[in-house]
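please work out how this folds:
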Amino acid sequence: MTGFGRAVGEVEGLTVTVEMKSVNHRFSEISVRMSRQFLTIEDKIKKVISKSLHRGRIEVFISVEGDSLTDRTVRVDWSLLDQYMKALTDVKEKYSLSDTIKMDHLLKNEDVIHVEESANHSEHVEEKIIQVVQNATEQLVIMRNAEGEQLGKDLNIKLKQLLEHTEQLEQYAPSVVKHYHDKVHKRLQEFVSGTIDENRLIQEAAIFADKVDISEELIRIRSHIRQFSEALLQKGAVGRKLDFLVQELNREANTIGSKANDSEIAKIVVELKSIIEKLKEQVQNIE
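Model (predicted):
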């Protein structure tokens, strides 16, 4: 979900510049920084962006520059100036001062004379800002799409690896019960001098087989891998769906790990979880 977009436009002697950058975030968060005089259109700006970007932390910087952006007016507080003049005259008379009252004595005070600025823009300026925001958003989307193509290739490689380990588990898992059967049979021979109760042995092996059966987990892992692969081909926002699938993959791997009473299965589960963790990290980059 990382990307950068920039666009520039001109209207009524003003230059509008919009820069946008996005970084990974679980949800959608849009932050807009611009002059206070344009805050009335902030919601419109966010709606334009959210139509194309559904996930990620997006920072938007908008600048509008030009001499016609504001009107400047010189304001004189005549009432306050009259009071200053009277006060200076009274001080001069009271203390018999010979100094001449000059203009700078009166006008250097910012409370007496100051410049006021007022916003000076039409609806055309606001419309241009929205348009430039749209253009910057499109540029950001292009960059994110290019990154997404590379990310998709990497994810498909990891899905293939995940499927290979799943197939290893499918092939190896049935032998676990046989190993257990042989192990129990051997131990019984060591402690029992007579014949072994085969029915009892078969019953114990069956109970063990039920406890370590991971066929359902493997079926669900295959299903999650298929759904994950299909989601990568879909248009629109799929990041949250992939988040969910990664969580489910991790859940199944943990269940297999808890059921496994075999070192070889435990090794494969470690590899599974390593790949799933990498998937989880990459999915954070997908909208």
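
switch to C-alpha atoms for all contacts and neighbour counts from now on
Will do.

how about the secondary structure of residue 60?
strand (DSSP: H, G, I helix; E, B strand; the rest coil).

from residue 29, how far off is it?
11 Å (CA to CA, to the nearest Å).

before we move on, which element is residue 250 in?
helix 239-259 (DSSP states H and E).

buried sites along the helix or strand following that helix?
Later in the chain than helix 239-259, the nearest helix or strand by DSSP H and E is helix 263-283. By 16 or more other CA atoms under 10 Å, the buried positions in helix 263-283 come out as 265-266, 268-269, 271-273, 275-277, 279-280, 283.

would you do the same for the sequence below? I want to compare the two.
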Amino acid sequence: MLRSMTGFGRAQCEGEWGSLAVEISSVNHRFQEVSVRLPREVAHAEHALQQRVRQAFRRGKAQLRVELRLALTAKSALVNEEVFEVYVRKINALRTSLDLPGEFRWESLLALPGVVGSAVDSQDTSDEAIQEALRSTLDDALAQWNAMRRTEGEHLEEDVRGHLRLFEERIDLIERRWPEMRDNAFRSMVERVTLLAVECGPLPDQGRLLQEMALLSDRWDIAEEISRSRSHLEKFRQILDGEEGSGKKLDFLLQEMNREINTIASKVADAELRWVAVEAKSDLERLREQIQNAE
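Presented below is the predicted three-dimensional model:
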């Protein structure tokens, strides 16, 4: 079963702390790549989220985006009274020891580090409620994403199997016609060699002549290429029929299948068989284009 590398999923969640939205999208890529965009409040969870996404797929380029909108109560500013009091005591001590004149604007202390923080900061942004919401929302988004990739993969697999049947029909045709073409080519070679020997000198030993021609014929025999092509076809279907078809394995098999059909095209001299080989190469190219979309 194939799964497409392209997909999209989105999920949302709300709570007393605010609302959360998680989006994940992916496109084709030779390897596995994950990028994460997070708001500052949950930036510390980047590594964990990235690992969770990596576990959900094998190859492709995925992007995870998280939107967090905090409730007004979570955004409100809070004054840390203990820190403020420390600043006041120190400033009063300095004013007394240095005998500084004038009045001091105490509100200016609000800009000092640690005096003012948000409600979320005071509760620690790793609050379990937000973290649990982030995990569950990510799981929902991943479920939608994978469902879309499975659906796309079903359509992809349907096209792949269609092109695979066409390729197999080409191999069947080559295998059926090759014995006759081979015998005709061999007889033609015997006639040409015999005619050449007669014109150029005494006829060589028939046994030795046939032996040499048999050796030559092995160089353009395509029985092994046909056999290997069928073996690759069987393996291709085994991977497709598996629970999770591997795009990388199928891509490798297509390279091997293309190599065999190229060898067949280079060995046969018959114009009709060469054209069948060209059509088979075209089928493989269409297969390759589809498999490049498969995870």
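
follow-up on the earlier one: ok, residue 60 and residue 29 of structure 1, which is more surrounded?
residue 60 (22 against 16; other CA atoms under 10 Å).

the more buried one pairs with which position in structure 2?
The equivalent of residue 60 of structure 1 in structure 2 is residue 64 (alignment by TM-score structural alignment).

residue in structure 1 matching residue 256 of structure 2?
Using TM-score structural alignment, residue 256 of structure 2 lines up with residue 248 in structure 1.

run a quick neighbour tally on that match.
Residue 248 of structure 1, neighbours per other CA under 10 Å, totals 16.

trace residue 155 of structure 2 over to structure 1, please.
In structure 1, the residue paired with residue 155 of structure 2 is residue 150, using TM-score structural alignment.

which element follows the helix or strand that contains that match toward the C-terminus?
Here residue 150 of structure 1 sits within helix 123-191, counting by DSSP H and E. Following helix 123-191 of structure 1 in sequence order, the next helix or strand is helix 198-212 (DSSP H and E).

the helix or strand that that next one is followed by vs structure 2, mean deviation?
Downstream of helix 198-212 of structure 1, the next assigned helix or strand under DSSP H and E is helix 215-233. Following the fit onto structure 2, the mean deviation recorded for helix 215-233 of structure 1 is 1.3 Å by mean CA distance after the TM-score superposition for structure 1.

quick one: helix 215-233 of structure 1 aligns where in structure 2?
The aligned range for helix 215-233 of structure 1 is 223-241, by TM-score structural alignment.

next one: stretch 267-286 of structure 1
By TM-score structural alignment, stretch 267-286 of structure 1 lines up with residues 275-294 in structure 2.

give me the residues contacting the matching stretch.
2-6, 28, 153, 156, 159-160, 163-164, 166-167, 170-171, 173-174, 246-247, 250-251, 254, 257-258, 261-262, 264-265 (CA atoms under 8 Å, 6 or more residues apart in numbering).

can you flag the buried ones in these?
So, by 16+ other CA under 10 Å, the buried ones in the contacts of stretch 275-294 of structure 2 are 2-6, 28, 153, 156, 160, 163-164, 167, 170-171, 174, 246-247, 250-251, 254, 257-258, 261-262, 264-265.

and stretch 12-22 of structure 1, which residues are buried?
14, 15, 16, 17, 18, 19, 20, 21, 22.

what's the answer for stretch 61-81 of structure 1, then?
In stretch 61-81 of structure 1, counting by 16+ other CA under 10 Å, buried: 61, 62, 64, 69, 81.

can you check stretch 32-47 of structure 2 too?
So for stretch 32-47 of structure 2, counting by 16+ other CA under 10 Å, buried means 33, 36, 38, 41, 42.

next one: stretch 196-208 of structure 1
Neighbour-count burial for stretch 196-208 of structure 1 [16+ other CA under 10 Å]: 205, 208.

next one: it to chain centre, how far?
Its chain's C-alpha centre and that of stretch 196-208 of structure 1 lie 54 Å apart, by CA atoms, centre = their mean, to the nearest Å.

and residue 31 of structure 1, that's in a strand?
Yes: applying three-state DSSP, one finds residue 31 of structure 1 inside a strand.

now do it against residue 89 of structure 1, distance only.
56 Å.

residue 169 of structure 1 now?
Taking CA to CA, one finds residue 169 of structure 1 at 101 Å from residue 89 of structure 1.

try residue 165 of structure 1
97 Å.

ok, now residue 210 of structure 1?
107 Å.

cool, and residue 256 of structure 1?
96 Å.

check contacts around the closest residue in space to residue 77 of structure 1 that isn't next to it in sequence.
Using CA to CA, 6 or more residues apart in numbering and skipping the chain neighbours, the partner closest in space to residue 77 of structure 1 is residue 112 (5.1 Å). Taking CA under 8 Å, 6+ apart, we find residue 112 of structure 1 in contact with 76, 77, 78, 80, 81, 106.

can you add distance to residue 56 of structure 1 and give those back as JSON lines?
Formatted as JSON lines, those follow (distance: CA to CA, whole Å):
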{"residue": "76", "distance to residue 56 of structure 1": "50"}
{"residue": "77", "distance to residue 56 of structure 1": "51"}
{"residue": "78", "distance to residue 56 of structure 1": "55"}
{"residue": "80", "distance to residue 56 of structure 1": "54"}
{"residue": "81", "distance to residue 56 of structure 1": "56"}
{"residue": "106", "distance to residue 56 of structure 1": "56"}
